[in-house]
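**Student:** I'd like to go over a predicted model; first the sequence, then the structure.
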Amino acid sequence: MHRLEDDTPERELPTLSQLITAAAATLARAGVASPRVDAELLAAHVLGVPRSRLLTAAVTGPQAGELERLVARRAAREPLQHLTGTAPFYGLELAVGPGVFIPRFETELLVEWALKQPARRVVDLCSGSGAIAVAFATRRPEAEVHCVERSERALPWLRENVARLAPAVRVVEADVSDESVLSDISGTVDLLLCNPPYVPEATPVDVEVAEHDPHDAVFAGDDGLALMPAIARTAARLLRPGGRLAIEHDDTQGESLPELLRGTGLFTVVEDHRDLAGRPRFVTANRGDQHRG
């Protein structure tokens, strides 16, 4: 993009349309997957208007300079959400930034499934930004929602989103493998949801993920299942008999994770669910009536 100084007279500025077109070209050369969309979203962020109003928006010299700086950072493959400070999820705008996993659209499918389940007490493990817990709580305000996160870097983002969007949600700083986590509600949970780290270590990922998402929020051992036994044990302890479990997983785990859950002998009606592209996306199961270990 042509360098724009903040004090450039407005009559010499390119139009907003020209700025966006140039930004999109810059992002396309950098290998950004959605260059035009990202350019428009950055422009909307700088101007403080919805993307739908860009056609009628005017740009000032300082705004043009700020857009150029953000485009350069996006071209260096800094995540768009880090630049805008927010990530859309299930109709909400979640605060995100360095240190927290950026929620993905695919996880909305798990939320849609969850909202169809009768549940008074709900737990979200590996909560990250709080996307699942907050989305559920805002649509089911009568439910009692608890979320668990261990990362010191992710917790401030989680707490900010809960405080702003769903202040009744309980935030617990703990590791999901801790046998005492949420011990005060053991055996009483109706619905347990989890989007854990599940990507196998050798899986190629985008630059944005490799360099900016927290490694331990993405990867989980050679097969991506390193955390799943601990999640299964914690879920079995927390859920009431007949309570329901849903775990998002990698598209290579559509058979291995359901097999892992069946192998515990603690769950029944284990089913895998596919995303809109037909790929395995999350598994659900019911807590059996067996004695709790």
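**Tutor:** Everything's here; your move. Treat the numbers as computed from the prediction; the structure is a model and nothing was measured.

**Student:** switch to C-alpha atoms for all contacts and neighbour counts from now on
**Tutor:** Noted.

**Student:** Against P79, how distant is the most centrally placed residue in the chain?
**Tutor:** Central residue of the chain (CA atoms, centre = their mean): P103, 1.5 Å from the mean position. Using CA to CA, to the nearest Å, one gets 12 Å for the distance from P103 to P79.

**Student:** Same question for R153.
**Tutor:** Remark: distance between R153 and P79 (CA to CA) = 17 Å.

**Student:** With E106 instead?
**Tutor:** 17 Å.

**Student:** who's more crowded, those two?
**Tutor:** P79 (23 against 14; other CA atoms under 10 Å).

**Student:** ok, that one - contacts?
**Tutor:** E208, H212 (CA atoms under 8 Å, 6 or more residues apart in numbering).

**Student:** Quickly note the distance from it to R3.
**Tutor:** Distance from P79 to R3, by CA to CA: 22 Å.

**Student:** now D272
**Tutor:** Distance from D272 to R3, by CA to CA: 51 Å.

**Student:** Can you get me a residue count around R170?
**Tutor:** Other residues lying near R170 total 15 when counted by other CA under 10 Å.

**Student:** quick one: contacts for it?
**Tutor:** Counting by CA under 8 Å, 6+ apart, R170 touches V145, H146, C147.

**Student:** who wins for neighbours among those residues?
**Tutor:** Neighbour max across the contacts of R170 (other CA under 10 Å) = C147, 27 neighbours.

**Student:** other SSEs contacting the strand ranked longest in the chain?
**Tutor:** Ranked by number of residues, the top strand in the chain under DSSP state E is strand 239-248. Applying 3 or more CA pairs under 8 Å, 6 or more residues apart in numbering; DSSP states H and E, we find strand 239-248 packed against helix 107-115, strand 189-194, strand 280-287.

**Student:** how much does the first one deviate in direction from strand 189-194?
**Tutor:** Per axes from the mean of the first three to the mean of the last three CA atoms, to 10 degrees, the angle that helix 107-115 makes with strand 189-194 is 170 degrees.

**Student:** let's bring in a second one:
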Amino acid sequence: MGARPVPYGRGTGVVRHIADGATAVSVSPPPSPLPQAGGGVSAAIATAAARFAFSTTPRLDAELLMAHALGVERNAILLDPDRYAVPASFAALVARRLGHEPIAYITGTRGFWSIDVAVGPGALVPRADSETLLIAAQAHFAGGAPATILDLGTGPGTLLLAALDEWPARGLGIDFSAEALGYARANAAALGMADRAQFLRGSWADAIEGRFDLILANPPYIGTAETLPPEVRDHEPHAALFAGADGLDDYRILAAQLPALIAPGGAAVIEIGATQAVPVSVLLEAEGLHVALHHDYGGNPRVLLAR
């Protein structure tokens, strides 16, 4: 007879019938309670982190939520946690995270490169490994700077605005999502870059004429049958994630468009999935482009620079 869950005190018991007819009961402890307002900040962070076992960064998640609830920088609670009492809003933030909502959606911002960008439902959450695009671009323009930048699939403007913070250039961001472009325009204004960044709704480079010194692109590259963590699958926009059965649909479009967009001496810098260096390189090289591979902070293939 198979196992079946039964109530057992405050925890959960699993009853199994064994060969001699006896019954064994295994009891798992109840989950830690949500942190209470007015308590100690250090203990509340530890309690929340213990509940976030599904996360790869449980302690960091708890610290960021506490800092957001208190309205202070994370460093403030790391340096002097006893200065603060747990605010009433912290338990609700923890509960949202327990529903696998991304931290960036809960706090409304995400740090990327040298800037902070506002993000929320409808906008892809920036990942640290995407900073590899800027590192590759820095290497290409060593001793110089791009004057014009195009960001294809700009989302909340993450890559374009980080690049404009790096160089005194002008840029254009394209995205099909009106919701994502709303974040992008708000981010440009908040960063004081509205006069240098323009955003248009479109499908890749279909309506674009002219050439650009630097082209940035982080297209969807997840295969439709691939499994994603709940916080990505259930919260982030699928149009920014999935690209056909093999994850290459949007690369096929971009490969055909890029040669006409790259200015002399310029480059297109494109994010890829960890297993896509070869197939995407083949697509780009078939269009006459020269391709170089760059690895992310974890040593994984992450970016192709095409020129």
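**Tutor:** That came through fine. Computed from a predicted structure; not experimentally measured.

**Student:** can you tell me which residue in structure 2 aligns to the residue nearest to the centre of structure 1?
**Tutor:** Aligned by TM-score structural alignment, P103 of structure 1 pairs with P126 of structure 2.

**Student:** my read: its match touches F112, true?
**Tutor:** Yes: using CA atoms under 8 Å, P126 of structure 2 makes contact with F112 at a distance of 6.8 Å.

**Student:** Can you pull the residues that touch both of the two?
**Tutor:** Both P126 of structure 2 and F112 are contacted by T158, under the criterion CA under 8 Å, 6+ apart.

**Student:** The stretch 1-150 of structure 2: strands as residue ranges?
**Tutor:** 4-8, 11-17, 23-28, 109-112, 115-118, 148-152 (DSSP state E, counting those that start in this stretch).

**Student:** Mean neighbour count, those: which tops it?
**Tutor:** Most buried of the strands of the stretch 1-150 of structure 2 by mean neighbour count (mean count of other CA atoms under 10 Å) is strand 148-152; its value is a mean of 26.

**Student:** Name all residues that make contact with the aligned partner of Y221 of structure 2 in structure 1.
**Tutor:** Aligning on TM-score structural alignment places Y221 of structure 2 opposite Y198 in structure 1. Contacts for Y198 of structure 1 (CA under 8 Å, 6+ apart) come out as V218, F219, A220, G224, L225, A226, L227, H249, D250.

**Student:** Try it again at 6 Å.
**Tutor:** For Y198 of structure 1, the contacting residues are F219, A220, G224, L225, H249, D250, by CA atoms under 6 Å, 6 or more residues apart in numbering.

**Student:** and the fifth one, how many neighbours does it have?
**Tutor:** Using other CA under 10 Å, H249 of structure 1 is surrounded by 24 other residues.

**Student:** can I assume R287 of structure 1 is in contact with G242?
**Tutor:** Yes: shown here, R287 of structure 1 and G242 form a contact pair, counting by CA atoms under 6 Å, at 4.9 Å.

**Student:** Compare the two (neighbour count), which wins?
**Tutor:** R287 (25 against 16).

**Student:** how far away is that one from P118 of structure 1?
**Tutor:** In this view, R287 of structure 1 and P118 of structure 1 are 15 Å apart by CA to CA.

**Student:** what residue of structure 2 matches up with D251 of structure 1?
**Tutor:** By TM-score structural alignment, D251 of structure 1 lines up with A274.

**Student:** tell me which element its match is part of?
**Tutor:** Using DSSP states H and E, A274 of structure 2 sits within no helix or strand.

**Student:** so it touches G299, yeah?
**Tutor:** No: contact criterion CA under 6 Å: A274 of structure 2 and G299 do not qualify, at 9.8 Å.

**Student:** between those two, who's got more neighbours?
**Tutor:** When A274 of structure 2 and G299 are compared for neighbours, A274 comes out ahead with 14 against 10, by other CA under 10 Å.

**Student:** do you know how far the more buried one is from L161 of structure 2?
**Tutor:** A274 of structure 2 is 25 Å from L161 of structure 2, by CA to CA.

**Student:** where exactly do the helices run in the stretch 1-150 of structure 1?
**Tutor:** Per DSSP state H, counting those that start in this stretch, the stretch 1-150 of structure 1 carries helices over the ranges 16-29, 35-47, 61-75, 80-84, 107-115, 131-139.

**Student:** Could you dump the contacts of Y198 of structure 1 into a markdown table and include distance to S52 of structure 1?
**Tutor:** As requested, the contacts of Y198 of structure 1 are exported to a markdown table (distance: CA to CA, whole Å):
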| residue | distance to S52 of structure 1 |
| --- | --- |
| F219 | 36 |
| A220 | 39 |
| G224 | 39 |
| L225 | 41 |
| H249 | 34 |
| D250 | 34 |
